[in-house]
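> All I have is the shape, not the residue letters:
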């Protein structure tokens, strides 16, 4: 018995809505990381200011 195997299909092109969805997810991740970094830096700065103020007075 002989099987007729055609050429294997390559990866299908991504639909337009798939590209938009991926961009939105990437944008949200970037936003989340930027917000987290800003919060961490901001809280660190506030802690330093409080320590400086307590040691000064």
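Everything's here; your move. Here the structure is a predicted model, which means the values were calculated and not measured.

> rest of the way, CA atoms for contacts and neighbours
Noted.

> and residue 35, what helix or strand is that in?
Taking DSSP states H and E as the criterion, residue 35 maps to helix 16-56.

> okay, pairing it with this:
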């Protein structure tokens, strides 16, 4: 069993010195920060609207 696994591993092509890219680049931080700002704005809007409706019902 172990020798078969080693034989299969030996037949696989090597990645060589170049690894696959993951898609992350310099824009990743800016995109994440923009998403956090949009999320925070949405949460803030919900909080304000719920307080207004709670005050109107009281």
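The structure has been received and is ready for your questions. From a predicted model like this one, the values you see are computed outputs, not experimental measurements.

> on that earlier part again, which elements pack onto the helix holding residue 35 of the first structure?
Taking 3 or more Cα pairs under 8 Å, 6 or more residues apart in numbering; DSSP states H and E as contact, there are no helices or strands that helix 16-56 of the first structure lies on.

> give me the number of residues near the equivalent of residue 36 of the second structure over in the first structure?
Using TM-score structural alignment, the partner of residue 36 of the second structure in the first structure is residue 30. Look at residue 30 of the first structure: counted by other Cα atoms under 10 Å, it has 12 neighbours.

> what do you get for residue 23 of the first structure?
Residues near residue 23 of the first structure, counting by other Cα under 10 Å, number 12.

> dump the residue contacts of it.
Residue 23 of the first structure makes contact with no residue under the criterion Cα atoms under 8 Å, 6 or more residues apart in numbering.

> Could you check how far it is from residue 14 of the first structure?
Residue 23 of the first structure is 13 Å from residue 14 of the first structure, where distance means Cα to Cα, to the nearest Å.

> do the same with residue 33 of the first structure
Distance, residue 33 of the first structure to residue 14 of the first structure, by Cα to Cα: 27 Å.

> neighbour-wise, which of these two wins?
In terms of neighbours (other Cα under 10 Å), residue 33 is the more surrounded of residue 33 of the first structure and residue 14; the figures are 11 against 8.
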